[in-house]
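Asks: The amino acid sequence is not available; the structure is as follows:
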């Protein structure tokens, strides 16, 4: 019940009230779940308080308050990349890859980092990570391919962008509107 109240405050862009409810939660002897912490982290992210969300996340790991899940990691990685902090996203991705936690990064986590790298002009780094996905047992999807293609097009490396598009189609990943717009807007 208290998690619902926390969620309501966070959706109203009042994460401070959510943390106050967490205090009541703890004083009452209830143990919060990962859903409670996910809600608080998303509340902080919703109002642009990314450093504070990261602090809560890293404390969650350090103090082992509860075990973050795939959703928690993907949310943080995505937000780090959107805030142009791909270095922190890569650190988190590396932590997941080293098996220090119970879940592995998924295609969405890798796609967010690849997108972040390409948007920062680090297309070669994005391509390197993209190329390693098969070795990790991850199948790229349209969200993984698009930033690579767009990054290559922005750098005017059209032959390689077309090769990636052909690889995408050969791997039975259907181009979407974004893929088409990349080539149309050149």
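Replies: Nice, thanks for sending it over. Note that this is a predicted model, so its numbers are computed, not measured. Numbering: from 1, shown residues only.

Asks: Please count neighbours and contacts with C-alpha atoms only from this point.
Replies: OK.

Asks: What are the boundaries of the strands in the chain?
Replies: Read by DSSP state E, the chain holds no strands at all.

Asks: what ranges do the helices span in it?
Replies: 2-11, 15-27, 34-46, 50-62, 70-82, 86-97, 107-119, 123-132, 142-154, 158-170, 177-184 (DSSP state H).

Asks: now the angle from the third one to helix 50-62?
Replies: Just to be clear, that refers to helix 34-46. Relative orientation of helix 34-46 versus helix 50-62 (axes from the mean of the first three to the mean of the last three Cα atoms, to 10 degrees): 160 degrees.

Asks: hmm, back to that, ranking the helices of the chain by burial, who's on top?
Replies: helix 107-119 (a mean of 25; mean count of other Cα atoms under 10 Å).

Asks: who does it touch, helix- and strand-wise?
Replies: helix 70-82, helix 86-97, helix 123-132, helix 142-154 (3 or more Cα pairs under 8 Å, 6 or more residues apart in numbering; DSSP states H and E).

Asks: Okay, one more to line up with it:
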């Protein structure tokens, strides 16, 4: 399902040959292309709208992270400024970030999913390549249990692990060259 469009789709065609079926609701757009009409490299669908496409603002494609918009806390926030608070790492926006004070070499970032959820993958997007060692942890009772470890997060690090069910999870940064800062910490089913 694609995100909804503010305009109405009046016609559609498959530029690479074949047929496409398009249905549009207020929840989004669904396109169906028969397997025989799909191309191995690209399948291009053209949509004709009732208004100019150039009048439509960019549409954000949701990540599908179960952690998006959930309550977050951190051991440190850069100069206690709200524009760098823990929630920025869970807002599904690569233009905002959680940041820590300069000189910080270890920190943690925690999320409360609101209810237990099963996850099997994390995506961490770091700014400035400062993290050298980290752990992913989930809370069991009052204790934190490590379920994955790594080094050097970088621009985008995907960590896959055996599915686990938890409500509270955290990224525990054990070592960083300077104040860790992350664009996103996303958790997926």
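Replies: Perfect, I can see it now. On a predicted model such as this, the values are computed, not experimentally measured, just so you know.

Asks: What TM-score do the two superposed chains give?
Replies: Here the superposed chains carry a TM-score of 0.27, computed using TM-score structural alignment, normalised by the length of the first structure; 93 aligned residues with a Cα RMSD of 5.8 Å.

Asks: now the helices and strands packed on helix 107-119 of the first structure as TSV including distance to residue 37 of the first structure?
Replies: As requested, those are exported to TSV (distance: least, Cα to Cα, whole Å):
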stretch	distance to residue 37 of the first structure
helix 70-82	9
helix 86-97	17
helix 123-132	29
helix 142-154	27
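
Asks: can you give me the strands for the second structure?
Replies: 9-14, 20-25, 28-33, 45-49, 71-74, 98-99, 107-126, 131-140, 143-150, 157-176, 181-188.

Asks: residues of the fifth one that come out buried?
Replies: Going back to what we said before, that points to strand 71-74 of the second structure. By 16 or more other Cα atoms under 10 Å, the buried positions in strand 71-74 of the second structure come out as 72, 74.

Asks: same question, the fourth one
Replies: Judged by neighbour count (16+ other Cα under 10 Å), strand 45-49 of the second structure contains these buried residues: residue 45.

Asks: what do you get for the third one?
Replies: Within strand 28-33 of the second structure, no residue is scored as buried using 16+ other Cα under 10 Å.

Asks: now swap in the second one and tell me
Replies: Neighbour counts using 16+ other Cα under 10 Å place 20, 22, 24 of strand 20-25 of the second structure among the buried residues.

Asks: So which elements touch it?
Replies: Applying 3+ Cα pairs under 8 Å, 6+ apart, we find strand 20-25 of the second structure packed against strand 9-14, strand 28-33.

Asks: Output those as CSV; include the columns distance to residue 184 of the second structure.
Replies: Converted to CSV, these look like this (distance: least, Cα to Cα, whole Å):
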stretch, distance to residue 184 of the second structure
strand 9-14, 33
strand 28-33, 25
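
Asks: Quick one, which of the ones you listed gets closest to residue 114 of the second structure.
Replies: strand 28-33 (25.9 Å; Cα to Cα).

Asks: which strands and helices sit next to that closest one?
Replies: Looks like strand 28-33 of the second structure contacts strand 20-25 (3+ Cα pairs under 8 Å, 6+ apart).

Asks: Could you check how far the nearest residue to residue 157 of the second structure once chain neighbours are set aside is from residue 150 of the second structure?
Replies: Nearest non-adjacent residue to residue 157 of the second structure, counting by Cα to Cα, 6 or more residues apart in numbering: residue 124, 5.2 Å away. Note on residue 124 of the second structure: its distance to residue 150 of the second structure, by Cα to Cα, to the nearest Å, is 11 Å.

Asks: what about these two, which has more around it?
Replies: More crowded of residue 124 of the second structure and residue 150, by other Cα atoms under 10 Å: residue 124, with 19 against 15.

Asks: quick one: the more buried one and residue 184 touch, right?
Replies: Yes. Counting by Cα atoms under 8 Å, residue 184 is a contact partner of residue 124 of the second structure at 5.7 Å.

Asks: Skipping its backbone neighbours, what lies nearest residue 117 of the first structure in space?
Replies: residue 126 (5.5 Å).

Asks: From residue 35 of the first structure, how far off is the one you found?
Replies: Per Cα to Cα, residue 126 of the first structure is found 31 Å from residue 35 of the first structure.

Asks: tally of neighbours for residue 185 of the second structure?
Replies: Counted with other Cα under 10 Å, residue 185 of the second structure comes out at 29.

Asks: Show the contacting residues for the spatially most central residue of the first structure.
Replies: By Cα atoms, centre = their mean, the mean C-alpha position of the first structure lies nearest to residue 78, the distance being 2.4 Å. By Cα atoms under 8 Å, 6 or more residues apart in numbering, residue 78 of the first structure lies in contact with 89, 109, 112, 113.

Asks: Apply 10 Å and report the result again.
Replies: Going by Cα atoms under 10 Å, 6 or more residues apart in numbering, residue 78 of the first structure touches 84, 85, 86, 89, 108, 109, 110, 111, 112, 113, 115, 116.
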